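# sequence-free structure coming up:
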């Protein structure tokens, strides 16, 4: 059944079209005019048998009443006004609700709806700040820790999709991704002029998913981009209402893409055999499915606890020691700010995530045991380079779990006393006495810390640029 507001509008529309008053229609179907008025105002849900009687009297199929579309442009505006006044943003103002009666001119109604749209837009813009992003991200990370970074319902969805696409193992092909898109009614189109703020753009009207050129370096990432765009459709996502919902959606589409690129059944069999052989190595897992080291490490966290009975931690750390991504359910104490945020915090200099940068041979994983106040951890790190920085990807486990991993015979051992500032944050006393007050540093300031996140339908995305892109490609067809 349509929502009550729309249903009521359709009842009023067809009654007025038939030239009947509330009393006349009520007499014909055996209910009072006041009861019908409550239904037309969306305050009461009519029984299906009563709707059938009303439809018969109005001379229309009952499906006409149950249609989800507003019956007219005026009705659409009235519905939008009522919903806006029922929302949290308007409620916070403490103002009375204004009913759009028949005497209200269309231009007044349009103005009121326009004001509510702008109020909602400004509210969204207000929350899209770095502080809000950090709060929302911290809450999301806590929720995923509670469920061991595992989402069974998305695993099931991905396995079904891959089965239908004819996947039998190994690295997923670009053709299989195209088959999945085609089954949903989409064509994958590679273009060289994507909006700079978008990784992909989906044209819902014409059934196209626009992606970067297929010849870009590291083209395996195009599979993930396409699968993420597909995931929005399969998971029924709508435009996010706030930044927390945006982050939740982003997590879900990334999880779906990883679950397709490394399907649960095949991935668990691979990792279980590696565990039996006491030879788990993220680099082998990466190569078996043709993905990046980071993607393989993150996927390992999805499966390690749920299917291998193993607690783990994951870190992506820049060469300056700052955390870009982090997850743990093994007791490692991650660096946090006063809000609980981890991203941007500096990890201990003695953790593998930082000591790995010092080695000269970076073609294979770097292994290390690290003693911490929370216990000893075995860590495996791989360094890499992006367009803007060097970074390391680390998977770690408590000492007792190291027996399952390649590199467990490593003798390198470091001691970390962080968060004790004397561990690695404060300079040694001899250096401090030698240089204190004798140096001046011009600090590197990241301009983005002063700016709110770009606002739009999706945080960080320029709506105008996206719409102009879609229009240019529509016009060129």
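Perfect, thanks for sending it. Quantities reported herein were computed from a predicted structural model and do not represent experimental measurements.
# From now on I want contacts and neighbour counts done on CA atoms only, so please keep to that.
Noted.
# what does the strand ranked longest in the chain contact?
For the chain, the strand with the greatest residue count under DSSP state E is strand 375-385. Strand 375-385 is contacted from outside by 293, 352-353, 356-357, 362, 364-371, 390-399, 401-402, 407-408, using Cα atoms under 8 Å, 6 or more residues apart in numbering.
# try stretch 216-230
Outside stretch 216-230, the residues that touch it by Cα under 8 Å, 6+ apart are 173-174, 177, 181, 188, 199-202, 209, 211-212, 214, 253-254, 256-258, 260-261, 290-291.
# which SS state does the residue nearest to residue 334 when sequence neighbours are not counted fall under?
Across the structure, with Cα to Cα, 6 or more residues apart in numbering as the measure, the residue nearest residue 334 apart from its sequence neighbours is residue 342 (7.0 Å). Classification of residue 342 into helix, strand or coil gives coil, according to DSSP: H, G, I helix; E, B strand; the rest coil.
# distance between the ends of stretch 306-315?
Terminal residues of stretch 306-315 lie 19 Å apart, using Cα to Cα, to the nearest Å.
# nope, stretch 212-232 is what I meant
Start and end residues of stretch 212-232 are separated by 18 Å (Cα to Cα).
# Ok, stretch 66-78 next?
Between where stretch 66-78 begins and where it ends, there is a gap of 18 Å, by Cα to Cα.
# Let me know the next secondary structure element after the lengthiest helix in the chain.
With secondary structure taken from DSSP state H, the chain has its longest helix at helix 106-127. Towards the C-terminus, the helix or strand next in line after helix 106-127, according to DSSP states H and E, is helix 130-146.
# Report the buried residues of that next one.
By neighbour count on 16 or more other Cα atoms under 10 Å, the buried set for helix 130-146 is 132, 133, 134, 135, 136, 137, 138, 140, 141, 142, 144.
# which of those residues lies closest to residue 435?
Top of the list for closeness to residue 435, among the buried residues of helix 130-146 and by Cα to Cα, is residue 134 at 35.7 Å.
# returning to what we had before: Produce a PyMOL select command limited to the buried residues of the contacts of stretch 216-230.
Buried residues within those, by 16+ other Cα under 10 Å, are selected in PyMOL with:
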select buried, resi 177+181+188+199+200+201+202+209+211+212+214+253+254+256+257+258+260+261+290+291
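# putting a second one here so we can go through both:
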């Protein structure tokens, strides 16, 4: 190793600390270590990274162990403040202010440094809260989606963690029961409590002080969501999450807790065994996978994306599309050209009208999956689509594979076929020529705008969650 791997700012402060403690000047120490005092000054100010041989000489001259110099801990509280200030002033946030950097001197009062560093902390905190806007969320979500695509939507360490916790709760086969979820919570020192007055901005609230997880009423039909919400709350503890430092961090944590919950509800070994057997029989179907583990169709479809490439040796895509044609969730590692905006985000983009994710809404019988082959510029894909309805409107869930992989799925014999030329606008975005001639300039529709597209999420410790509402809730229930 030729250079030092420790933080050079902290290193410089530790050298200065030991030098001044021994009453040495820069020239005194430089002479003893065989380096000019001016070079030593650059090292102490964090502007030059010394080689290991020089560091060993400095440690010898100071009569300290090399490990003492390389420690990541500031030598004292004053140095800690100076180091934190230097780091803050090197950051992009401070640079965006256009202000000159402040260089503390011996005469700078410690109280002044504490005030300046405190201001930087508050500035960073407010900046992190303020970035919870739709634009920032889209960028962060795009980066996260691309990262997951690179690893085939598979997180092995969370898979292992979930397998361990499910086995420890006594689960052996079939759907994970509410009782087993409660046992998992108890093993973490937590108790599940169902209440009617959860804060409107929170799906669940964990009281770390009293070991409680507050959930919505247990009377929710089916209770699928309650198991998942409880598991997600536990995942924060098991994955050792800290309060998110940025919106990207918040999105990563949300993905991880959702992944953990899915792994528990559809444990890897049991799920892979089920899917491999169905693949051998050439009878793979999301609806069977859903029913075998007692989850929603969307949850089963998403879980399939976790396991298909790593354990079934196939690529695929997943789409959740609203009845207005907008893409709300999407994943692909099979080359399907998902629509994107200029930032690379897919959320809110309209999918091709020829895809089964949209054409499924035109079918009168929506109780079973719709199967379809679609010829696209990237190749031919087979898809299975199921529609559903929520209070917010209709939606479709699609899972699809390249033509060569369709042989493993139920519904491969379908004769339904469509042609999509998107992103070519002549495919489905432009109106027919005769209609355009007849109505161009004679219509003025009033657009329906979704409020959340333009408004930022409420800022707080956790983006989108009202801290005041949550803390008032906890205060009310802590006395019970």
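Okay, I see it. No experiment lies behind these values; they were computed from the predicted model shown.
# quick one: TM-score?
With the length set by TM-score structural alignment, normalised by the length of the first structure, the two chains reach a TM-score of 0.82; 451 aligned residues with a Cα RMSD of 3.9 Å.
# circling back to that earlier point, among the contacts of strand 375-385 of the first structure, name the ones in strands.
Using DSSP E to define strands, the subset of these located there is 366-371, 390-398.
# In the first structure, which residue range corresponds to stretch 345-358 of the second structure?
When stretch 345-358 of the second structure is aligned against the first structure using TM-score structural alignment, it corresponds to residues 341-354.
# And for stretch 299-316 of the second structure?
When the first structure is aligned by TM-score structural alignment, the counterpart of stretch 299-316 of the second structure is residues 295-312.
# ditto for stretch 461-476 of the second structure
Using TM-score structural alignment, the partner range for stretch 461-476 of the second structure is residues 457-472.
# buried sites along the matching stretch?
For stretch 457-472 of the first structure, the buried set under the neighbour-count rule, 16+ other Cα under 10 Å, comprises 457, 458, 459, 461, 462, 463, 466, 470.
# Just give the nearest non-adjacent residue to the fifth one, would you?
The shortest distance from residue 462 of the first structure to any non-neighbouring residue, by Cα to Cα, 6+ apart, is to residue 456 (6.0 Å).
# part of a strand, is the one you found?
No. Under three-state DSSP, residue 456 of the first structure sits outside any strand and is assigned coil.
# what's the spacing between it and residue 401 of the first structure?
In this view, residue 456 of the first structure and residue 401 of the first structure are 45 Å apart by Cα to Cα.
# And residue 257 of the first structure, by the same measure?
Going from residue 257 of the first structure to residue 401 of the first structure by Cα to Cα gives 28 Å.
# now swap in residue 311 of the first structure and tell me
Between residue 311 of the first structure and residue 401 of the first structure the distance, using Cα to Cα, works out to 8 Å.
# now residue 352 of the first structure
When Cα to Cα is the yardstick, residue 352 of the first structure and residue 401 of the first structure sit 17 Å from each other.
# Give the equivalent position in the second structure for residue 232 of the first structure.
Under TM-score structural alignment, residue 232 of the first structure pairs with residue 236 in the second structure.
# mean per-residue distance, the helix or strand harbouring its match to the first structure?
If you go by DSSP H and E, residue 236 of the second structure is part of helix 224-238. Taken over the aligned residues, the distance from helix 224-238 of the second structure to the first structure averages 0.9 Å (mean Cα distance after the TM-score superposition for the first structure).
# Following element in sequence after that helix, please.
Helices and strands here follow DSSP H and E; after helix 224-238 of the second structure, the next one along the chain is helix 247-265.
# With the first structure overlaid, how far apart is the helix or strand that that next one is followed by on average?
With elements assigned by DSSP H and E, the helix or strand that comes after helix 247-265 of the second structure is helix 268-280. Mean deviation of helix 268-280 of the second structure from its aligned counterpart in the first structure after superposition (mean Cα distance after the TM-score superposition for the first structure): 0.4 Å.
# quick one: helix 268-280 of the second structure aligns where in the first structure?
On the basis of TM-score structural alignment, helix 268-280 of the second structure is assigned to residues 264-276 in the first structure.
# Show residues contacting that stretch.
The set of residues that contact stretch 264-276 of the first structure without belonging to it, under Cα under 8 Å, 6+ apart, is 155, 159, 169, 280, 281, 285, 303, 307, 308, 404, 405.
# among these, who's most crowded?
The most crowded member of those is residue 285, carrying 23 neighbours; neighbours defined as other Cα atoms under 10 Å.
# Which position in the second structure pairs with that residue?
Taking TM-score structural alignment as the alignment basis, one finds that residue 285 of the first structure is matched in the second structure by residue 289.
# Pull the number of nearby residues for the closest residue in space to its match that isn't next to it in sequence.
Taking Cα to Cα, 6+ apart, and ignoring the residues beside it in sequence, residue 289 of the second structure has residue 300 as its nearest neighbour in space, at 6.2 Å. Residue 300 of the second structure is flanked by 25 other residues according to other Cα under 10 Å.
# what's the helix or strand for residue 300 of the second structure?
Once you assign secondary structure using DSSP H and E, residue 300 of the second structure falls within helix 297-312.
# other SSEs contacting that helix?
Secondary-structure packing of helix 297-312 of the second structure (3 or more Cα pairs under 8 Å, 6 or more residues apart in numbering; DSSP states H and E): helix 247-265, helix 268-280, helix 286-293, strand 317-322, strand 393-402.
# That one vs the first structure, average offset?
After superposition, helix 297-312 of the second structure averages 0.4 Å from its match (mean Cα distance after the TM-score superposition for the first structure).
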